[in-house]
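*Asks:* heads up, no residue letters with this:
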């Protein structure tokens, strides 16, 4: 996604959906463990870690938009009983806190993220 001479790449539609999915799952994990959504500082840190780990960059408006959408979507998923189970949520990750896209649950959350991005009027 990046070359050393160019620096981190701006997010494309697929990267936006992947970051949004990561943040949604982060909110769900936080809620299952603490009863609360990610605090703002943890949301910002999660976003920073994902961007650095994927060689990407996001402008401030993308960061705000994705942060806001992540809590909205997490609230929708969080209403479903399985998403309150921290053991189930832990299985959505591979090593290094990367989401396991082989999981049908992760693919379902990702599809919801893509649909949300396509429907909110912003670029996907």
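*Replies:* The structure has been received and is ready for your questions. Everything numeric in this text was worked out from a predicted model, so none of it was measured. Residues are numbered from 1 along each chain as shown.
*Asks:* contacts, neighbours, all on C-alpha from now
*Replies:* Will do.
*Asks:* strands of this structure, start to end?
*Replies:* 9-10, 56-57 (DSSP state E).
*Asks:* can you give the contact residues for stretch 111-124?
*Replies:* Residues from elsewhere that reach stretch 111-124 (C-alpha atoms under 8 Å, 6 or more residues apart in numbering): 12, 13, 14, 16, 17, 18, 20, 21, 73.
*Asks:* A further structure is provided below for comparison with the first:
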């Protein structure tokens, strides 16, 4: 089954927004913020999306965001207190992170639709 690209793009946008909001405020998007963001994305991209799909995609964005939430830097630094950092880890690759997130969104849509 082919997943509509507009839904993948919309879902990726909402997941990133969920993660950014949680990182900044320590809370996920409120329902109002989620609806406003979803509607804004649809307007900007001149896309259509049935109301049931919007509800489902909003819920999916939170589920995916919770599953990929990065480790909090403070929690990581506390857990590694007294342990020297291993400098052999390669730097994070933003493109790889973005592609990984997109694959998670596609997989979620394929499994749930």
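*Replies:* Ah, there it is. Being a predicted model, the structure only gives us computed values, none of them experimental.
*Asks:* any idea what the TM-score is?
*Replies:* Here the superposed chains carry a TM-score of 0.75, computed using TM-score structural alignment, normalised by the length of the second structure; 91 aligned residues with a C-alpha RMSD of 1.6 Å.
*Asks:* follow-up on the earlier one: wait, which of the contacts of stretch 111-124 of the first structure is closest to residue 47 of the first structure?
*Replies:* Distance to residue 47 of the first structure, by C-alpha to C-alpha, is smallest for residue 20 among these, at 9.0 Å.
*Asks:* aligned partner of that closest one in the second structure?
*Replies:* Counting by TM-score structural alignment, residue 20 of the first structure lines up with residue 11 in the second structure.
*Asks:* picking up where we left off before, out of the contacts of stretch 111-124 of the first structure, which are buried?
*Replies:* With neighbours counted by 16 or more other C-alpha atoms under 10 Å, the contacts of stretch 111-124 of the first structure contain buried members at 16, 17, 18, 20, 21, 73.
*Asks:* show me the contacts for the equivalent of residue 40 of the first structure over in the second structure.
*Replies:* Under the alignment (TM-score structural alignment), residue 40 of the first structure pairs with residue 31 of the second structure. By C-alpha under 8 Å, 6+ apart, residue 31 of the second structure lies in contact with nothing.
*Asks:* any idea how far residue 54 of the second structure is from residue 31 of the second structure?
*Replies:* 12 Å (C-alpha to C-alpha, to the nearest Å).
*Asks:* likewise residue 100 of the second structure?
*Replies:* 23 Å.
*Asks:* between the two, who's got more neighbours?
*Replies:* residue 54 (19 against 13; other C-alpha atoms under 10 Å).
*Asks:* got the contact list for stretch 64-81 of the first structure?
*Replies:* With C-alpha under 8 Å, 6+ apart, stretch 64-81 of the first structure has contacts from 16, 19-21, 23-25, 27-28, 37, 43, 83-84, 113.
*Asks:* for residue 70 of the second structure, see how far away the most centrally placed residue in the second structure is.
*Replies:* For the second structure, the residue nearest the mean C-alpha position is residue 15 (2.2 Å; C-alpha atoms, centre = their mean). Noted for residue 15 of the second structure: a distance of 12 Å to residue 70 of the second structure, by C-alpha to C-alpha.
*Asks:* where along the first structure do the helices fall?
*Replies:* Listed in chain order, the helices of the first structure (DSSP state H) span 13-34, 40-53, 60-78, 86-90, 104-119.
*Asks:* so the last one matches what in the second structure?
*Replies:* Same thing as helix 104-119 of the first structure. By TM-score structural alignment, helix 104-119 of the first structure lines up with residues 96-111 in the second structure.
*Asks:* good, we can wrap up now.
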